[in-house]
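Sequence isn't available, so here's the structure alone:
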């Protein structure tokens, strides 16, 4: 396991990983080191065939307060090309998270500002507390949410993205759920119980089928049902029906038994 300074990557023996933003004293604010480590962590998760899905969380009171002030001060002193390199590293992080082959679930509490909305938007699903606070705050300091904008627009729609990017208004977890940024929002004292519920629900599903679903939805999400899309979908269902997990799932259903990917116990503690 990789040793990180700004993150913790925990692998649960049931078959999933939790990636913690762990700069609690800085409210999990981004800096260049955290971005580099997040890229490395996603690469490690992608390369582990035993990880079925990823949960992304923040230690402490806040999910992430956005960009670190010291890092932003350094950026202000850099030339265009060095800033471009920084932007490319952040973009690599966001695109790698969005393209991760396994399902991703963000869990949000406290503040989620600036680039944190990019991380949340790049995940497949997100849950959080009613009183979480979200903000595309960049225009308040003379910037724009450039790198994260494609993911935010995809998550909440162009009209809402225009409003919140141009006004820099803060909005709550309940509003984030209405916009589609969060799948669900909960009372703060119910969050951990709900995380456990989401984890248990994902563990019921075929790991291979979840990966295949991500590939399928990525392929069909932007286009009309063209002849090429139709052929892709026909091939997708044929491939998964004859796959080992597809065969196991069908047999288990017909035989009224539990499929083999649900056989892991649900009470083991995660390992660091």
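Okay, I see it. The shown structure was predicted, so the numbers you read here are calculated from the model rather than taken from an experiment.

Please make it C-alpha for all contacts and neighbour counts, starting now.
OK.

What ranges does this structure have for its helices?
Ranges of helices in the chain, per DSSP state H, are 32-46, 69-76, 80-99, 115-122, 149-156, 158-167, 173-179, 191-203, 207-220, 227-242, 244-254.

In the first one, which residues are buried?
Neighbour counts over helix 32-46 (16 or more other CA atoms under 10 Å) mark 34-35, 37-39, 41-42, 45-46 as buried.

Out of those, which is nearest to residue 90?
Minimum distance to residue 90 across those is 6.5 Å, recorded for residue 35 (CA to CA).

and the gap between that closest one and residue 104?
Distance from residue 35 to residue 104, counting by CA to CA, to the nearest Å: 18 Å.

and what of residue 50?
The value you get for residue 50 to residue 104, if CA to CA is used, is 15 Å.

next, the one to line up against it:
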């Protein structure tokens, strides 16, 4: 059914949605974004599903945006960039409001948009050797479309430690920042995820869905106005000389003009 994802369900009603572009470090292509939207709809509508685990195959959980997608954005006009950013925003919004518990199982690194995906999980467990980072400003871009979800997860004060610097941080700091609930050895990841899944199987599914919706309502507002603002900020940044220089330098494998060392 999907080209970039795997979707399975066990007898308990636990679904596993797996990012499946291991050769591309599960970077998000346009196709993957649309398939994640379709999967989110399917998971939301299937009353037999009690819990969803979001996992990935390969060495990385998600490396962010696909390179081919990024190259296409270089040549696109503002309207096209806004449309593509909205696809990402809508996917994140659908996972963020999924009426089932969403448990992230991060078996590897997460950068850029991958941090955004981790941020919409109700609980994210990661392996203790992973690295994470909001790396957009190295390219002259900003973590705009994922921003509302990252800020909601970390809070503004903690987010500002890593939101603008593009520095990488380890699993222990990801826990401190609130991105990960726990960091565990690789061979303990499955057990740690199961420990998060199991309690929900004793809960009333409708009550769980209502409680999650209430928590989301009481938390930071992520409505159309906020999403539109994040998309507009990204489109504006794409038009800057810094973005043009940063993305060009990346593909030309050279230092951008502003890099000091």
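Nice, I can see it. What you are looking at is a predicted structure, and each value in this text was computed from that prediction instead of being measured.

Overlay the chains and give the TM-score.
Remark: TM-score between the superposed chains equals 0.81 [TM-score structural alignment, normalised by the length of the second structure]; 221 aligned residues with a CA RMSD of 1.4 Å.

Need the winner for burial among the helices of the first structure.
helix 115-122 (a mean of 26; mean count of other CA atoms under 10 Å).

Can you give the contact residues for it?
30, 63-67, 94-95, 97-98, 106, 126, 134-136, 145, 148-149, 151-152, 154-155, 181 (CA atoms under 8 Å, 6 or more residues apart in numbering).

go again using 6 Å as the cut-off
The contact list for helix 115-122 of the first structure, computed with CA atoms under 6 Å, 6 or more residues apart in numbering, reads 64, 66, 98, 106, 148, 151-152, 155.

for stretch 80-100 of the second structure, same thing?
Contacts for stretch 80-100 of the second structure (CA under 6 Å, 6+ apart): 37, 44, 51, 120, 145, 209.

what residue of the second structure matches up with residue 140 of the first structure?
In the second structure, the residue paired with residue 140 of the first structure according to TM-score structural alignment is residue 138.

end-to-end on stretch 60-70 of the second structure?
In stretch 60-70 of the second structure, first residue to last residue: 19 Å (CA to CA).

same check, this time on stretch 122-142 of the first structure
Start and end residues of stretch 122-142 of the first structure are separated by 24 Å (CA to CA).

Flag every buried residue along that stretch.
Here stretch 122-142 of the first structure shows 122-138 as buried, counting by 16+ other CA under 10 Å.

what's the most distant pair in the contacts of stretch 80-100 of the second structure?
51 and 145 (26.1 Å).

What sits closest to the equivalent of residue 186 of the second structure over in the first structure if chain neighbours are left out?
Aligned counterpart of residue 186 of the second structure in the first structure: residue 188 (TM-score structural alignment). With CA to CA, 6 or more residues apart in numbering as the criterion, residue 188 of the first structure has its nearest non-adjacent residue at 5.2 Å, and that residue is residue 129.

quick one: the alignment partner in the second structure of the one you found from residue 180 of the second structure, how far?
With TM-score structural alignment as the criterion, the equivalent of residue 129 of the first structure in the second structure is residue 127. Computed as CA to CA, the residue 127 of the second structure to residue 180 of the second structure distance reads 10 Å.

follow-up on the earlier one: reformat the buried residues of helix 32-46 of the first structure as JSON lines; add distance to residue 81 of the first structure.
Supplementary listing: the buried residues of helix 32-46 of the first structure in JSON lines, determined by distance: CA to CA, whole Å:
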{"residue": "34", "distance to residue 81 of the first structure": "21"}
{"residue": "35", "distance to residue 81 of the first structure": "18"}
{"residue": "37", "distance to residue 81 of the first structure": "22"}
{"residue": "38", "distance to residue 81 of the first structure": "22"}
{"residue": "39", "distance to residue 81 of the first structure": "21"}
{"residue": "41", "distance to residue 81 of the first structure": "26"}
{"residue": "42", "distance to residue 81 of the first structure": "26"}
{"residue": "45", "distance to residue 81 of the first structure": "31"}
{"residue": "46", "distance to residue 81 of the first structure": "30"}
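
out of those, who's nearest residue 220 of the first structure?
Checking the buried residues of helix 32-46 of the first structure against residue 220 of the first structure with CA to CA, the nearest one is residue 46 at 22.5 Å.

Distance of the aligned partner of the closest one in the second structure relative to residue 204 of the second structure?
Using TM-score structural alignment as the criterion, the counterpart of residue 46 of the first structure in the second structure is residue 44. Residue 44 of the second structure sits 16 Å away from residue 204 of the second structure, going by CA to CA.

Could you find the counterpart of residue 147 of the second structure in the first structure?
In the first structure, residue 147 of the second structure lands on residue 149 (TM-score structural alignment).

re the thing from before, between residue 50 and residue 104 of the first structure, which one's more packed in?
Neighbour count, other CA atoms under 10 Å: between residue 50 of the first structure and residue 104, residue 104 has more, with 21 against 16.

What does the more buried one correspond to in the second structure?
Using TM-score structural alignment, the equivalent of residue 104 of the first structure in the second structure is residue 102.

Just give the number of residues close to the match of residue 186 of the second structure.
14.

right, and it touches residue 128 too?
No - using CA atoms under 6 Å, residue 188 of the first structure makes no contact with residue 128, being 8.2 Å away.

Need the residue closest to the centroid of the second structure.
residue 117 (1.4 Å; CA atoms, centre = their mean).

What's the match for it in the first structure?
For residue 117 of the second structure, the residue aligned by TM-score structural alignment is residue 119.

any idea how far its match is from residue 250 of the first structure?
Counting by CA to CA - residue 119 of the first structure and residue 250 of the first structure are separated by 35 Å.

Would you mind measuring from the residue nearest to residue 201 of the second structure when sequence neighbours are not counted to residue 84 of the second structure?
With sequence-adjacent residues excluded and distances taken as CA to CA, 6+ apart, residue 201 of the second structure is closest to residue 50, at 6.9 Å. Taking CA to CA as the measure, residue 50 of the second structure falls 31 Å from residue 84 of the second structure.

How about residue 145 of the second structure?
From residue 145 of the second structure across to residue 84 of the second structure, the span is 10 Å (CA to CA).

What of residue 48 of the second structure?
32 Å.

Could you do residue 10 of the second structure as well?
34 Å.

Check the contacts of helix 115-122 of the first structure against residue 244 of the first structure and report the nearest one.
Nearest to residue 244 of the first structure among the contacts of helix 115-122 of the first structure, with distances taken as CA to CA, is residue 98, at 26.6 Å.
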